[in-house]
Structures are given as C-alpha cells and as structure tokens.
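Novice: can you look at this prediction? I've put the sequence above it.
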Amino acid sequence: MDARLSPDQLRGTGKLPILPQAAALCYRIQRGQPEVLLITTRRARRWSIPKGWLIGGLTTAQTAAQEAWEEAGVVGHCNADRLGQFCYLKHRTERGSALCLVDVFPLQVQSLVSSYPEKGERKRKWYSPEKAALKVASPDLAEMLRSFGPYPH
C-alpha cells in the first residue's frame, strides 16, 4: 500500500480497515537547535515516534502524551494542534492487517524519567530532525521530521 496516498484515497480502497492512532513528536532545544526523540518499535526494532490506539476519555493530543510517557518516559507539554498525519500498515496476527492513520502532535519534552512502563521493551535516542528523517520507515513521517520547527507553548 502506498503510504503517500491521501487519507480520502485510502478510505476509498475498501481493502483494509483504517484505524486511528495518535503519536507524539517529542522534541527539545539543544544549543538553539531542535532535537527529536525516536524510539524503537517492540517487535521489528525500527525507529519511530511514540504512538498508539486512541484512549477512551482522552483527546487525541492527550493520548499522544500518554503514549510518549508509556513508551519513552517523556514528561512534557503536548500541543493540541495537530502537526500532521502519516499512514502505516499494521500486521495483526489474530485480526488481520489494518492501515493505521496516525495524527501527530508536537510535544515539548521537559524531562525523561529513567523508569517507565515500556522501558525494557524499547530504546530511545535523540536525533536532529534531518537525521531522524533518515531513520524512520514512513515517507510521510520523514517529511514531517525534515520540515519540523519547534512550536511555542
């Protein structure tokens, strides 16, 4: 499936269920320049950003912040304005594959804690946005990283 198709085009295919997710593009400013935090996925160990299924009772931005905490130990302020979207194919053993449409929110990191729920399952590392763009699999996420500029909170 072409990850560069628009969400409307993807919905029209009818071949795969399209499921919403939320993600946090976690960033900090070091020596006047932004850095973004990437984490590894649990199974494939590919670099990505914290993301997950929507959580009942939370907004999409709040879900993104919760995922950043669980997956990377991030404490910070998540902007409620969506930065962008990307799609990826999720292989689910029991329910079949699905196309995930991920809303991305910028999250300014105030601190990283050493103990968090998924600490033993993932690695985390800071990169310049340009280097981070080279590490991720999604072309749309890579473009978002390349064009990223810090957001005022």
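Specialist: Sure, I can see it. Numbers count the residues shown, from 1 in each chain.

Novice: alpha carbons only for contacts and neighbour counts from here, please
Specialist: Noted.

Novice: off-centre distance for the longest strand seen in the chain?
Specialist: Counting by DSSP state E, the longest strand found in the chain is strand 98-112. Here strand 98-112 is found 4 Å from its chain centre; the criterion is C-alpha atoms, centre = their mean, to the nearest Å.

Novice: next SSE downstream of that strand?
Specialist: The first helix or strand that comes after strand 98-112 along the chain, using DSSP states H and E, is strand 124-127.

Novice: other SSEs contacting that next one?
Specialist: Secondary-structure packing of strand 124-127 (3 or more C-alpha pairs under 8 Å, 6 or more residues apart in numbering; DSSP states H and E): strand 33-40.

Novice: who touches the strand it packs on?
Specialist: 25-29, 46-50, 71-72, 122-129, 132, 149-150 (C-alpha atoms under 8 Å, 6 or more residues apart in numbering).

Novice: and here's the other structure:
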Amino acid sequence: MRRKMNKVLNQSGVIPYRERNGRIEILLITTRDRQTWVIPKGGIVNGMTPPASAAKEAWEEAGVIGQVDVNELGTYKYRKRGKIYRVKMYLLPVEIVSNSYPEASTRYRRWLDATLAIKLIKKSSLKRILKGFLETRLHSCASSL
C-alpha cells in the first residue's frame, strides 16, 4: 500500500509584545472556539511576504498593529484535521491596540507577563520559540543598563 505524501502548508505568525514597567508582556488570543491560548497566525496570502501576511493576521485576529520584524524568529509545525502546517514566526512590537477588529467577537485576547504566556501555550515547539525570544530580549535589556 502506498502512503499518501502530505503537503506541508505554509503559514506565518507573530509574537505581539510590549514592554511595561521594565517587563515584557505578550498578547495571546484564543482559538475561535475560545478553548486554547495561541498567537496570531494564518496562511501566507498570495502576493504578500510572510511578515506582511503575519501583520495582516495580527490585525484580523488580535486587533494589533505594529512594524513586524522581518527577521524570522523560528518555525514550528503542527497538525490539524489531517494536514501539516509550518509556521514562520516573527516579532511584532505592538504600537496600536484596537477594540474594533474583524475577529473581536470570536476570540478573547489578553496581555500576559511573558513567563505566564509561555506556560499557557500548549505547543512545545512554539514554547521553545517564545523562550528564545524572552532570553534574547532579557539579555539585550540587561546589556543596555
């Protein structure tokens, strides 16, 4: 019996963050069923770069705007409904938070201390990317003192 080759679908996402009182906070959103805390991500739109597409998802899913860092932070894979997805992750320092955005009625969002945000994320590969960001960010904050 031949095994069907699964095509990997490419997505991009952001880690929306801000600094408050010397601490890093990450904005998490829920899945549409409001069961799990996640980060904004989605399919890469034809004709858009992965960072630009990630910025679009951040607006639609979380109502946040900022200048996405074009340097890829890392990638992770996950399965959903028999499909495999590869997500390219980028940083989004949040500049604007809107209360009116496309998916406001289907998702919750919450600013959390970075260490708590990492604990609430279920996917271990995404946790690893978040921890790497936090360690790098804390190191750069400490060296600028």
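Specialist: Perfect, thanks for sending it. The shown structure was predicted, so the numbers you read here are calculated from the model rather than taken from an experiment.

Novice: got a TM-score for the pair?
Specialist: Scored against TM-score structural alignment, normalised by the length of the second structure, the superposed chains reach a TM-score of 0.86; 135 aligned residues with a C-alpha RMSD of 1.9 Å.

Novice: before we move on, the earlier item: would you mind listing which of the contacts of strand 33-40 of the first structure are buried?
Specialist: 25-28, 46-50, 71-72, 122-124, 126-129, 132 (16 or more other C-alpha atoms under 10 Å).

Novice: where does the residue nearest to residue 27 of the first structure when sequence neighbours are not counted sit relative to residue 145 of the first structure, distance-wise?
Specialist: Nearest residue to residue 27 of the first structure in three dimensions, chain neighbours excluded: residue 36, at 4.3 Å (C-alpha to C-alpha, 6 or more residues apart in numbering). Distance from residue 36 of the first structure to residue 145 of the first structure, counting by C-alpha to C-alpha, to the nearest Å: 8 Å.

Novice: what do these two both touch?
Specialist: 129, 132.

Novice: of these two, give the one with the bigger neighbour count.
Specialist: residue 36 (26 against 21; other C-alpha atoms under 10 Å).

Novice: ranges for the helices of the second structure?
Specialist: Ranges of helices in the second structure, per DSSP state H, are 50-62, 114-120, 124-143.

Novice: a markdown table for those helices, including distance to residue 70 of the second structure?
Specialist: Listed next are those as a markdown table, based on distance: least, C-alpha to C-alpha, whole Å:
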| stretch | distance to residue 70 of the second structure |
| --- | --- |
| helix 50-62 | 6 |
| helix 114-120 | 21 |
| helix 124-143 | 14 |
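
Novice: count the residues that sit near whatever residue of the second structure lines up with residue 140 of the first structure.
Specialist: Counting by TM-score structural alignment, residue 140 of the first structure corresponds to residue 125 in the second structure. Counted by other C-alpha under 10 Å, the residues lying close to residue 125 of the second structure total 15.

Novice: residue 125 of the second structure contacts residue 76, doesn't it?
Specialist: Yes: counting by C-alpha atoms under 8 Å, residue 76 is a contact partner of residue 125 of the second structure at 5.7 Å.

Novice: which strands or helices does the longest strand of the first structure pack on?
Specialist: Where contact means 3+ C-alpha pairs under 8 Å, 6+ apart, strand 98-112 of the first structure is packed against strand 18-30, helix 60-72, strand 74-78, strand 84-90.

Novice: what residues are up against the counterpart of residue 70 of the second structure in the first structure?
Specialist: Alignment note: residue 70 of the second structure maps to residue 80 in the first structure; criterion TM-score structural alignment. For residue 80 of the first structure, the contacting residues are 61, 105, by C-alpha under 8 Å, 6+ apart.

Novice: can you do 10 Å?
Specialist: 59-62, 64, 104-107, 153 (C-alpha atoms under 10 Å, 6 or more residues apart in numbering).

Novice: for stretch 12-23 of the first structure, which positions count as buried?
Specialist: Those would be 16, 18, 21-23, for stretch 12-23 of the first structure by 16+ other C-alpha under 10 Å.

Novice: then stretch 68-81 of the first structure?
Specialist: Per 16+ other C-alpha under 10 Å, stretch 68-81 of the first structure contains these buried residues: 68-80.

Novice: now that stretch, how far from the centre of its chain.
Specialist: On C-alpha atoms, centre = their mean, the centre of stretch 68-81 of the first structure falls 10 Å from the chain's centre.

Novice: please apply the same query to stretch 85-94 of the first structure.
Specialist: That offset, for stretch 85-94 of the first structure, works out to 13 Å (C-alpha atoms, centre = their mean).

Novice: perfect, that will be all.
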